[in-house]
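[1] Any chance you can model this:
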Amino acid sequence: MPQAEHSSSHGEYRPGLSHRVAQQLSVIYAGGEISPQMEALAVELLDIMRLDDDMPQPDPQINHWDQRDALMITYGDSIQKEGEAPLQTLKYWLDHYADGCITGVHVLPFCPWSSDDGFSVIDYLQVNESLGDWNDVLAIGAKYNLMGDLVINHCSSASQWFANFLRNEEPGKDYFATASPQDDLSLVVRPRTSPLLREVEAIDGTRHVWCTFSHDQVDLNFRNPEVLKRMVEIVRHYLDNGVRIFRLDAVAFLWKKPGTSSLNLRKTHEVVRLLRTLIEHARDDAMIITETNIPNQENLSYFGNGNEAHCVYNFSLPPLLVNTLVTGDCFYLKQWMMSMPPPQHGTAYFNFIASHDGIGLRPAEGLLSDEELQTLISTMRRFGGHVSYRALEDGQNKPYEINIALIDALQGTTAGADEYGIERFICAHAIMLGLEGIPGIYIHSLVGTHNDQERLESTGQNRAINRHQWQLKELEAQLGDTDSDHAQVFSGIMNLLSIRQKQSAFHPNATQFTLHLGSSLFGFWRQSSDRRQSIFCVSNVSNEPEYLQLTDINLIEAQDWSDLISGEDCNKQQMLLEPYQTVWISNRRDHR
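    Here you go, the predicted model:
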């Protein structure tokens, strides 16, 4: 593939795609100097991705989303029907219950795996036969924006790659990160308490492999360009099979260097930039989202300069929002909101308040005080939750995440459980759906699934408490019973989604400003890009009725204002908000 030279409309020289890729590779592997080896590797990567050297650079400021977009997060087998592949059952459920309000689906790892419910991948190029096959994946991707996990930091010790590593054979010979017990690893940041290094016996002697997460999840060695090539092959395969959004799992830990934290290193960021270059040239509406469960400012760094992730998980939102609703005080949430920069066009926040893991506490570091965190943890324990820990440099363990179903996390306040659980739960989603960004709703939040204590006890894994598996017939019965918690939650969230997707002021990149309405009323203002629609989003986050003084939010008197949710007229002095009631006060109701 020869290197091409191009001229822009101004006539200046613009190198071809292979040159741009070679530049990125040189930062990763050659100290920034483009060598013949880097040029040759660039050509190989373009061949793998089936890219031409003269392809134009995609516009990084194009938004591949709007207010109609919302994703559901689910395991491939969260809904099951006897005698049917779970991926087929999942598509059936989406088509019959969520079509029109859910535009995308994140199917958590669907490859063969050995542990961690899919995040210890045995073979990236196969679909777990217990879920279905690639045709089932393609069928979902043909109708919904499909997010797939690129488990990029590590793979399973049961993989063929690792077996070959132990035998010193290809492919796999130098695919895994190793270190010496004598290396300075004291600064390495990890989310687990197990030993970092695992001793294994290889054909050429004892090796110590690097295991950020568990000893079954062995970290890949990106110092070896062959590992990068294998990942690019996997990306191409996923694109061919309907994946449009690539979730880079645990990518912050990717590059290892003894004597450092081995977290968020420069070369890690450059690998993200390289993958973006390749992916967006292969499909101009494809997206990268980085899964970086780390403190807030570090997380935001994965936007780069509009040249890394299209989206970053808004990891600080879940702990701050849950804290707000169980304390009845929005101070910390409001303080954080005011510090968040508006994402530039071409990038967006991925908002979520529940996931398959838990409520991460690292993203709350520096945002919630230690006392506030301890109160939150003790409250969640009273509501049936568990706590997972990580190891610190001094050998101490620190809470890393709270494992609990969100509906149970919000069953009460710090004073205990009360009768406002469903209202509080719907309020949490109303707040999330109003915020700038793209919403992601975990399936067990969408249908109000409670703590699965039986699954937790049978697996011994804290995270299993929020990974229930529904039988389709049982779930349909619950959703058909209008008196059930599940039906009330589902209809409430779907109604909010239906309203949201019609409002131009709820575009993920529309203007947002935080309102100052006291500790019990959390509010923010959204405005559409054409400035024609304004929405004042206000939620009573307490268990007492609160008056909203409409004069405090500066409604323009010449316009008619109404609440999009209740339909109530807002052209008056004040509104009484019941406990956990949300209003979306708008000067117009868009019907896009």
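[2] make it CA atoms for all contacts and neighbour counts henceforth
    OK.
[3] With adjacent residues omitted, what lies nearest to Y400?
    Once flanking residues are discounted, Y400 sits nearest to Y389: 4.7 Å by Cα to Cα, 6 or more residues apart in numbering.
[4] show me what contacts the one you found?
    By Cα atoms under 8 Å, 6 or more residues apart in numbering, the residues touching Y389 are 191-193, 397-401.
[5] and if you look at S529?
    S529 sits next to 504-505, 510-511 when contact means Cα under 8 Å, 6+ apart.
[6] Got a quick ChimeraX command for the buried subset of those?
    Selection of buried members from these for ChimeraX, criterion 16 or more other Cα atoms under 10 Å:
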select :504,505,510,511
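[7] ok, so of the contacts of S529, who is nearest Y238?
    Y238 has its nearest neighbour among the contacts of S529 in A510, at 31.3 Å by Cα to Cα.
[8] sorry, back to before: with distance to P319 as added columns, please give the contacts of Y389 in JSON lines.
    Formatted as JSON lines, the contacts of Y389 follow (distance: Cα to Cα, whole Å):
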{"residue": "P191", "distance to P319": "17"}
{"residue": "R192", "distance to P319": "19"}
{"residue": "T193", "distance to P319": "22"}
{"residue": "N397", "distance to P319": "19"}
{"residue": "K398", "distance to P319": "16"}
{"residue": "P399", "distance to P319": "13"}
{"residue": "Y400", "distance to P319": "11"}
{"residue": "E401", "distance to P319": "9"}
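[9] Just the buried ones among these, please.
    For the contacts of Y389, a neighbour count by 16+ other Cα under 10 Å gives the buried set as 191-193, 398-401.
[10] Show me which of those is closest to V538.
    E401 (28.5 Å).
[11] and that closest one, what helix or strand is that in?
    Here E401, judged by DSSP states H and E, is contained in strand 397-403.
[12] immediately after that strand, which helix or strand?
    Using DSSP H and E, the helix or strand that follows strand 397-403 towards the C-terminus is helix 406-409.
[13] quick one: contacts of the helix or strand just after that next one?
    Note on helix 406-409: by DSSP H and E, the next helix or strand toward the C-terminus is strand 412-413. The contact list for strand 412-413 (Cα under 8 Å, 6+ apart) reads 325-328, 379, 418-421.
[14] Please provide the structure for the following sequence as well, for comparison with the first:
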Amino acid sequence: MSTQPSPTLHDKVLHHLDTIYAGMDVDTGALATDLLATMRLDHPYNEPVPHQNHWSQEDIILITYGDSLLEEDEHPLHTLHHFLHRYAKGYLNGVHILPFFPYSSDDGFAVIDYSSVNEALGDWQDIQGIASEFRLMADVVINHCSSRSVWFDNFIKGEGIGHDFFMTASPQDDLSSVVRPRTSELLRETQTASGTQYVWCTFSHDQVDFDFRNPAVLTTFVSIMRQYLDMGVDIFRLDAVAFLWKDITTPCINLPQTHEVVRLLRTLVEHARSSAVLITETNIPNRENLTYFGNANEAHAIYNFSLPPLLVNTLITGNCQHLKNWMMSMPPAQNGTTYFNFIASHDGIGLRPVEGLLSEIELNTLLSTMQQFGGLVSWRTAASGQQQPYEINIALYDALQGTVRGADKWGLERMICAHAIMLGMEGIPGIYIHSLLGTQNDYEKVKNTSHNRSINRHRWDYQALQSALADPVSTHHKVLSRLQSLMQVRTQQPAFHPNATQFTLQLGDAVFGFWRQSIDRRQSIFCISNVSDENQDIHLSDINLIGTDHWVDLITDSAISLDDPSLTLHPYQTLWIANRPA
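    Below you'll find the model as predicted:
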């Protein structure tokens, strides 16, 4: 006979629900009981320890599609597992497999069926096999699903599961204040059994938005997350969660109910598995993004969306002032929370996160430089009705092939410098597979799909890739081997713990530096990068190395002599200067 839910946990869930559904005709007591049963918390469980870090310096996440690597007559997920075992194990310990479910568009983010694995990729056994060796991160595409799903079919028919899952509005409603990430019309005209309805579509007309005012939608997603836990998922990426709750009198982004849903999901997930982590994917201005930490009771981690555009801008201009100012403004993450750092992903380089950080002139310079290097620009419709740049679509290797003056010979060094900066920063690093492999712009895929984001979603023939990686003169071999070396060093340094102390250094515009100190204060690392295409000298007095310790550059494993008053950094060179007690 099962034990009744803990009154404390039931009351906590009830409080979340009362906040979410305030003023609505919802039996929150019964709903709380249902959610606890759905997450199988109607039996004894372990109370999570507050402010506990479920990560260390050993955590590095590879970001990839399930079919980024293709081998003839083999499930792509099996090929991915082989790649991870051969090229990633020992360097990184986690993998984010982008939506691996049946889908109709947006390379997986228009999910048809959340409960099954896309047969073209493999099956749940393949997912569990990867999860048995690597920490698995998976998407919960929580804002919308495919218009080809059974749920939406039932909405059109007006019966069955899903018939009441979707958000609708009227063309006569004043929706002018709604924040949009795209240029398409917000409402999709849809013929249903009950007449014409206008379905809310934040992203595309194939991605129909859920209506979380219906508690059945919430219960369904709790059930989905329970299944993913059972299949080995340890990290949940809440996709586009900022748009989850809609109120047509508001901008429909970052609403209080959305934050409370994140708090509720954290409560349920961390009681089901204490080590599980929620990451919110909120491609929005920096100050808004930070609110998803809550009071260490919402997301365990938030995407550091300002980092990619600021770091690329730094390396193409040779000036780190904006990156430095941003880093100084970022609050240290409380224990139990951390940043998720990345500089490239399956999406583009988002531009909303640098609103207020880069001037219009600087943003235009960044855009024109990226276009010069083959990049594309995706747009959104602002509240004013004007189109504004939303993201830059480009492979990171191509984005860093030169400066504002044009392409040059330092592309590889810039690529390594960018990752050395990210790998040293406070937070958990995520490395996109096409950055790890030095993949360049895929113009053919853009032509075939007519989607700008396809430029950085190349699919490798695995045999061809292995040949390239075995060739010491190939760019792909050089990028992979050097990033492997950096990752191997990082994972051994306590001062690179995601929550270790971080201070920004003041070393001029062309040298970007920060100091990390381990939680036990025994190790210090000065991370210093020349972000320009000219040699830069730094004075050791500027970083105040303690004379009673021996100091070494971890990247080259060479000693730093305190007898020399200065160090010379070559273009885009990074030093990780660490102490070794005498």
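[15] Mind checking the TM-score on these two?
    Laid over one another, the chains give 0.98 as their TM-score (TM-score structural alignment, normalised by the length of the second structure), with 579 aligned residues with a Cα RMSD of 1.4 Å.
[16] just to revisit the earlier point, now list the buried members of the contacts of strand 412-413 of the first structure.
    Among these, those buried by neighbour count (16+ other Cα under 10 Å) are 325-328, 379, 420-421.
[17] Just flag the most distant two among those residues.
    The two members of these with the most space between them (Cα to Cα) are T379 and Y420, at 15.8 Å.
[18] start to end distance for stretch 473-486 of the first structure?
    End-to-end distance of stretch 473-486 of the first structure (Cα to Cα, to the nearest Å): 14 Å.
[19] tell me, that stretch lands on which residues of the second structure?
    Mapping stretch 473-486 of the first structure onto the second structure (TM-score structural alignment) gives residues 463-476.
[20] ok, and what's touching the matching stretch?
    With Cα under 8 Å, 6+ apart, stretch 463-476 of the second structure has contacts from 71, 412, 437-439, 477-478, 480.
[21] Max pairwise distance over those residues: which two?
    Of all the pairs that the contacts of stretch 463-476 of the second structure form, the one spanning the most space (Cα to Cα) is E71 and L412, at 28.0 Å.
[22] And these two? Which one has more around it.
    Comparing E71 of the second structure with L412 by neighbour count (other Cα atoms under 10 Å), the higher total belongs to L412, at 19 against 16.
[23] What helix or strand is the equivalent of the more buried one over in the first structure located in?
    Using TM-score structural alignment, the equivalent of L412 of the second structure in the first structure is I422. According to DSSP H and E, I422 of the first structure maps onto helix 421-434.
[24] with the second structure superposed, average distance for whatever helix or strand comes next after that helix?
    Following helix 421-434 of the first structure in sequence order, the next helix or strand is strand 438-442 (DSSP H and E). Compared with the second structure after fitting, strand 438-442 of the first structure deviates on average by 0.2 Å (mean Cα distance after the TM-score superposition for the first structure).
[25] Read off where strand 438-442 of the first structure ends up in the second structure.
    Using TM-score structural alignment, strand 438-442 of the first structure lines up with residues 428-432 of the second structure.
[26] try stretch 501-518 of the first structure
    Using TM-score structural alignment, stretch 501-518 of the first structure corresponds to residues 491-508 of the second structure.
[27] What helix or strand is G547 of the second structure located in?
    Assignment of secondary structure by DSSP H and E places G547 of the second structure within no helix or strand.
[28] Aligned against the first structure, show me the partner of it.
    So, by TM-score structural alignment, G547 of the second structure is matched to E557.
[29] Nearest spatial neighbour of that match, chain-adjacent residues omitted?
    Setting aside the residues directly before and after it, E557 of the first structure is nearest to N571 in space (Cα to Cα, 6+ apart), at 7.9 Å.
[30] show me the contacts for the one you found.
    By Cα under 8 Å, 6+ apart, the contact set of N571 of the first structure is 557, 560-562.
[31] hang on, it in a helix?
    No - counting by DSSP: H, G, I helix; E, B strand; the rest coil, N571 of the first structure is not part of a helix but coil.
[32] thinking again about what came up before, run through the neighbouring helices and strands of the strand holding E401 of the first structure.
    Using 3 or more Cα pairs under 8 Å, 6 or more residues apart in numbering; DSSP states H and E as the contact test, the elements touching strand 397-403 of the first structure are strand 359-360, strand 386-391.
[33] how big's the offset between it and the second structure?
    Superposed on the second structure, strand 397-403 of the first structure shows a mean distance to its aligned partners of 0.1 Å (mean Cα distance after the TM-score superposition for the first structure).
[34] Pull the residues that contact that strand.
    Applying Cα under 8 Å, 6+ apart, the external contacts of strand 397-403 of the first structure come out as 191, 193, 357-362, 377, 380, 385-392, 462-463, 465-466.
[35] returning to that earlier point: in helices only, show me the contacts of strand 412-413 of the first structure.
    Taking DSSP state H as the definition of helices, the contacts of strand 412-413 of the first structure contribute 325-327, 379, 421.
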